[in-house]
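**Q** what follows is a predicted structure for the sequence shown.
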Amino acid sequence: MQLTVLGQDESNEAAAAESSSCASGSCGSDNDQMSQLPDAIRDKVKNHPCYSEEAHHYFARMHVAVAPACNIQCHYCNRKYDCSNESRPGVVSEVLTPEEAVMKTKAVAANIPQMTVLGIAGPGDPLANPERTFETFRMLSEQAPDIKLCVSTNGLSLPDSVEELAKHNIDHVTITINCVDPAVGAKIYPWIYWNNKRIYGEKAAKILIAQQQKGLEMLVERGILVKVNSVMIPGVNDEHLKEVSRTVKSKGAFLHNVMPLISESEHGTFFGIMGQRGPEPEELQDLQDACSGDMNMMRHCRQCRADAVGLLGEDRGEEFTLDKIAAMDIDYNAAMKTRAVVHAGILEELDEKEAKRSRLAAVSIPSAESAISSSLRPVLMAVATSGGGLINQHFGHATEFLIYEASPKGVRFISHRKVDQYCVGDDACGEKESALAGSIRALSGCEAVLCSKIGYEPWSLLEDAGIVPNGEHAMEPIEEAVLEVYKEMAANGQLDDAAESAPAAERVSA
């Protein structure tokens, strides 16, 4: 689609049509592919925050940690129990019994009515703990039938569990598949535990790969949606993941999530201790784009803890520890009625947004005073948001920024980048300075940052770094605001060939 810079005398409806037709990345992006899905599949994912980029702004999820044991060893994993200081897979504060997990789920669902999904993702492998996993699912199906049930697995025991998964009406399964070549797998997995013995090297990887592929095919045959997670490990499987993506797509996987290796040495993983680096944001984006094609690509993953609670990007687990839950008076039957109203309201809003996009996309846009050339370069912009698909967060309150790419093709979500919160109190000046410097480094490559408010000091330092702060679009929909800023940049000549060759600070200073 050709974007235009509209003259002041042109109709508001035409301007809205242009913004909305590219909103939410609907111009050739992953969300465009999602919109082409059959209605039956769209119904399964429209309120699932991990399977729908649109839904993750509105709906919450939670994980319950009932599966402590694992049947494989990964070089990127170090499971930690009773840990509240790390936010990554395999980490939990409390390992729960199935009964405790059900109690916690009902408490969260009653207090966070937009929570739609309960997943079991560890801290080990759920299917290596089948009794605990399926007892949890059984009780939740009976006591909280309005909650979607999901499971995430390494796939080694998956073929033996498919029938039981189908029996519990589990519509969504995530398989972590990092390779389809045993030689690559041997570099990632030192061993597996299979048929009551430990197996090493390429032989182990070959068994794991075969089980993963068999389980994927069995799930697809039963109409269960499969998301494939892959960890990008530079120099190990980064180029190979293109083949992984082609393979899993050919076997019916619905969504591919290529996520970065978490490689900090303080986490105590083998890769971290050995100095294996994680990918740079640009490397991750390039690989995701290469794997995308006509495959749905997940870009909003937060690599959550095994006991995460709340919207993606937040963790409210500390509000729902077992001792706090014990003090709550939960009437879940009443809560289900409230939840139904909340869910219906959100879905109505999402349906209205989709209908508006479809309606306005058909509006004829008048000739513009100046057109945005299709050859103009794309621009990355960072957004501070607390949810709802709006620019509604102060720069200093952000613990992550969502990264969007604006181009003549429209707006698409690229990734998120975690940061330390800048506003931490007046008594922590040194920490504030360090957090601010870290935030600016994290926004490398971005040319603008959109937020609801921003202080003078970060404003000045961002400009020095060649990043334009923008607080003019507070409480506006993210994609429409990003597109508007891009059009302003085009109108100001910041996207032409001369601007492209100029230093970043010169390109973006208005």
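**A** Thanks, I have it.
**Q** going by C-alpha atoms from here, please, whenever you check contacts or count neighbours.
**A** Noted.
**Q** contacting residues for residue 62?
**A** Residues counted as contacts of residue 62 (C-alpha atoms under 8 Å, 6 or more residues apart in numbering) are 105, 115, 117, 118, 119, 307, 308, 309, 310.
**Q** let's bring in a second model and compare:
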Amino acid sequence: MSAPIISLESLTNTTSSGQLLTTAKSGGCASSSCGSSSSSTDTDPATWEKIKDHPCFSEEAHHYFARMHVAVAPACNIQCNYCNHKYDCANESRPGVVSEKLTPDQALRKVIAVANEVPQLSVLGIAGPGDACYDWNKTRATFERVASKVPDIKLCISTNGLALPEHVDELAEMNISHVTITINMVDPAIGEKIYPWIFYGHRRYTGMDAAKILHERQMLGLEMLSERGILTKINSVMIPGVNDEHLIEVNKWVKERGAFLHNVMPLISDPAHGTHFGLTGQRGPNALELKALQDRLEGGAKLMRHCRQCRADAVGLLGTDRGQEFTLDQIPLEVTYNGGKRHAYREVVARIRDDHLAAKNQAITTLGSLSARGTLQVAVATKGGGRINEHFGHAKEFQIYEASQAGIKFVGHRKVEPYCHGGWGEDANLVGIIAALEGIDIVLCARIGDCPKNKLMEAGIRATEAFGYDYIETAISALYATEYGDDLSQATA
């Protein structure tokens, strides 16, 4: 039975169209890993309270809530072979990239402006563009200002971990309950292939010495955070031929030391970025290689699969970036915080989540009743809200789900160049989309034209708009049941 239609448009009418949650209908899904789609029913209450509106620590939350990064910490104490802070493009989504660096006062002004206009905003993070713990004075000053003026926003940082141990006590005192550490190795012999140098204790170290110090400091910082009950997410960059196999060992180490989530990300390697790996031809993994490694890590530290490798000045839901709407020249010099829109949004989301949870339970029952043993790989075009609410031609990414008798789990996303521009389809972009959807059985979207639908079919990928605006998992559950009833053609007609 369908739930009442609940519109959030009145709450999001100042946001971009890609931010609308549209309407609520009935539906369902099934998955229970914390990093994937944990809910209040499969997580202890204290932890759920911490992650329920944090889009990076809960896959379920990322459908509803947005993050914001402020670029106040440009100084860095290590050099990574995959990083170059000098490169910037407004359309480039990559850690370390920013369009403008901010002072703590400018950051506060920007946070208030975004909080007033983006009701989904729940988290403020400092992720550089250098290192938040090394450039600590600016990080602390920013958090102090924001906490005093916008007290209902979560605060978190991302760090390479080298300077982390000396600031753990301050993090705890400031109620920063979420920390991300980038850990790419636990074997210094592998670390020296990734890090040319570090700067520690007023000295520059290189080679094995640098990697040993970095490893020891990262493990110490992780242990200290765990002892204080601060949730920790570990980011690891998958570098084929360098640390890909080694990340299995990294996963074991961080789990033993209390990490809440492990996020394995693909190396972004493009000569245009000017990084060492990009200039020397080190390739990144393809989507199937990344998924294969993530699958091997199941059973270890809980995995995060919904990461978008955000810029250090990103704003909005994961998968979108509205940072260019909030550059300093577009923000009034005097801004006053008004949390009314954000508070109203949260009340509506709470009701929608209850409906979604009921639908998830129904899906678990449906899939569990089947005797099939196959899997279905599904790509979804969505704007957010956990619904199939994006036109195929407008999608900048597809969220990937895997369905089996055991349930439905989110397994990643694949970025694409949108097919439609100015009302016309770009054939070259469609070729790229089809390549990006390798291994996918079916695409779900709100609308799709006959031309792209037929081209997808020629490539062995089915597409349908029959489930437009349903919950993603409701549609997948129905498709899976129909697929193994040998009658998918009726559902996709």
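**A** That came through, no problem. Predicted model, so just to flag it, every value in this text is computed and none were measured.
**Q** among the contacts of residue 62 of the first structure, which are in strands?
**A** Among the contacts of residue 62 of the first structure, DSSP state E puts 115, 117, 118, 119, 309, 310 in strands.
**Q** what lines up with the third one in the second structure?
**A** Under the alignment (TM-score structural alignment), residue 118 of the first structure pairs with residue 124 of the second structure.
**Q** I'd say that match and residue 154 touch.
**A** Yes. Using C-alpha atoms under 8 Å, residue 124 of the second structure is in contact with residue 154, at 6.1 Å.
**Q** for residue 402 of the first structure, which three-state class applies?
**A** strand (DSSP: H, G, I helix; E, B strand; the rest coil).
**Q** and the contacts of stretch 240-252 of the first structure?
**A** By C-alpha under 8 Å, 6+ apart, stretch 240-252 of the first structure touches 177-180, 213, 216-217, 220, 226, 228, 230, 232, 256, 287, 290-291, 295.
**Q** got the buried residues for it?
**A** Going by neighbour count (16 or more other C-alpha atoms under 10 Å), the buried part of stretch 240-252 of the first structure is 240, 241, 242, 243, 244, 245, 246, 248, 249, 252.
**Q** distance check, residue 250 of the second structure against residue 162 of the second structure.
**A** Separation of residue 250 of the second structure from residue 162 of the second structure (C-alpha to C-alpha, to the nearest Å) stands at 17 Å.
**Q** list the helices and strands the longest helix along the first structure packs on?
**A** Secondary structure of the first structure per DSSP state H: the longest helix is helix 332-361. Packing partners of helix 332-361 of the first structure (3 or more C-alpha pairs under 8 Å, 6 or more residues apart in numbering; DSSP states H and E): helix 12-22, helix 98-111.
**Q** now render the ones you listed as JSON lines, adding distance to residue 86 of the first structure and mean neighbour count.
**A** Formatted as JSON lines, these follow (distance: least, C-alpha to C-alpha, whole Å; neighbours: other C-alpha atoms under 10 Å):
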{"stretch": "helix 12-22", "distance to residue 86 of the first structure": "37", "mean neighbour count": "21"}
{"stretch": "helix 98-111", "distance to residue 86 of the first structure": "21", "mean neighbour count": "20"}
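**Q** and those: which comes nearest residue 491 of the first structure?
**A** helix 12-22 (14.7 Å; C-alpha to C-alpha).
**Q** and the closest one, how far from the chain's centre?
**A** Taking C-alpha atoms, centre = their mean, to the nearest Å, one finds the center of helix 12-22 of the first structure at 27 Å from the center of the full chain.
**Q** go on, stretch 67-81 of the first structure?
**A** The answer for stretch 67-81 of the first structure is 22 Å, by C-alpha atoms, centre = their mean.
**Q** neighbouring contacts of it?
**A** Stretch 67-81 of the first structure is contacted by residues 89-95, 120-126, 128-129, 132-133, 156, 188-194, 261-263, 267-272 when judged by C-alpha under 8 Å, 6+ apart.
**Q** which position in the first structure pairs with residue 479 of the second structure?
**A** In the first structure, residue 479 of the second structure lands on residue 485 (TM-score structural alignment).
**Q** please say which position in the first structure residue 429 of the second structure maps to.
**A** Per TM-score structural alignment, residue 429 of the second structure is aligned with residue 435.
**Q** my guess is residue 32 of the first structure meets residue 23, correct?
**A** No. Applying C-alpha under 8 Å, one finds residue 32 of the first structure not in contact with residue 23, separated by 10.2 Å.
**Q** what's the neighbour count on the closest residue to residue 127 of the second structure other than its chain neighbours?
**A** Take residue 127 of the second structure and drop its neighbours on the chain: the residue closest to it by C-alpha to C-alpha, 6 or more residues apart in numbering is residue 158, 4.7 Å away. Burial of residue 158 of the second structure is recorded as 24 neighbouring residues (other C-alpha atoms under 10 Å).
**Q** what about the strands in the stretch 1-150 of the first structure?
**A** 4-5, 60-63, 72-73, 115-120, 148-153 (DSSP state E, counting those that start in this stretch).
**Q** please apply the same query to the stretch 351-500 of the first structure.
**A** In the stretch 351-500 of the first structure, the strands defined using DSSP E, counting those that start in this stretch lie at 370-371, 379-383, 400-407, 410-418, 446-450, 468-470.
**Q** now do the first one: distance to the chain's middle.
**A** Between the mean C-alpha point of strand 370-371 of the first structure and the mean C-alpha point of its chain there is a distance of 35 Å (C-alpha atoms, centre = their mean).
**Q** same for that strand, what does it pack against?
**A** Applying 3+ C-alpha pairs under 8 Å, 6+ apart, one finds that strand 370-371 of the first structure contacts strand 4-5.
**Q** off-centre distance for the strand it packs on?
**A** Worked out by C-alpha atoms, centre = their mean, strand 4-5 of the first structure lies 31 Å from the chain centre.
**Q** what span of the second structure is it aligned with?
**A** Using TM-score structural alignment, strand 4-5 of the first structure pairs with nothing in the second structure.
**Q** quick one: residues contacting the equivalent of residue 342 of the second structure over in the first structure.
**A** Aligned by TM-score structural alignment, residue 342 of the second structure pairs with residue 339 of the first structure. By C-alpha under 8 Å, 6+ apart, the contact list for residue 339 of the first structure reads 109, 110, 113, 114.
**Q** cutoff 7 Å now
**A** 113, 114 (C-alpha atoms under 7 Å, 6 or more residues apart in numbering).
**Q** how far away is it from residue 243 of the first structure?
**A** To residue 243 of the first structure, residue 339 of the first structure is 42 Å away according to C-alpha to C-alpha.
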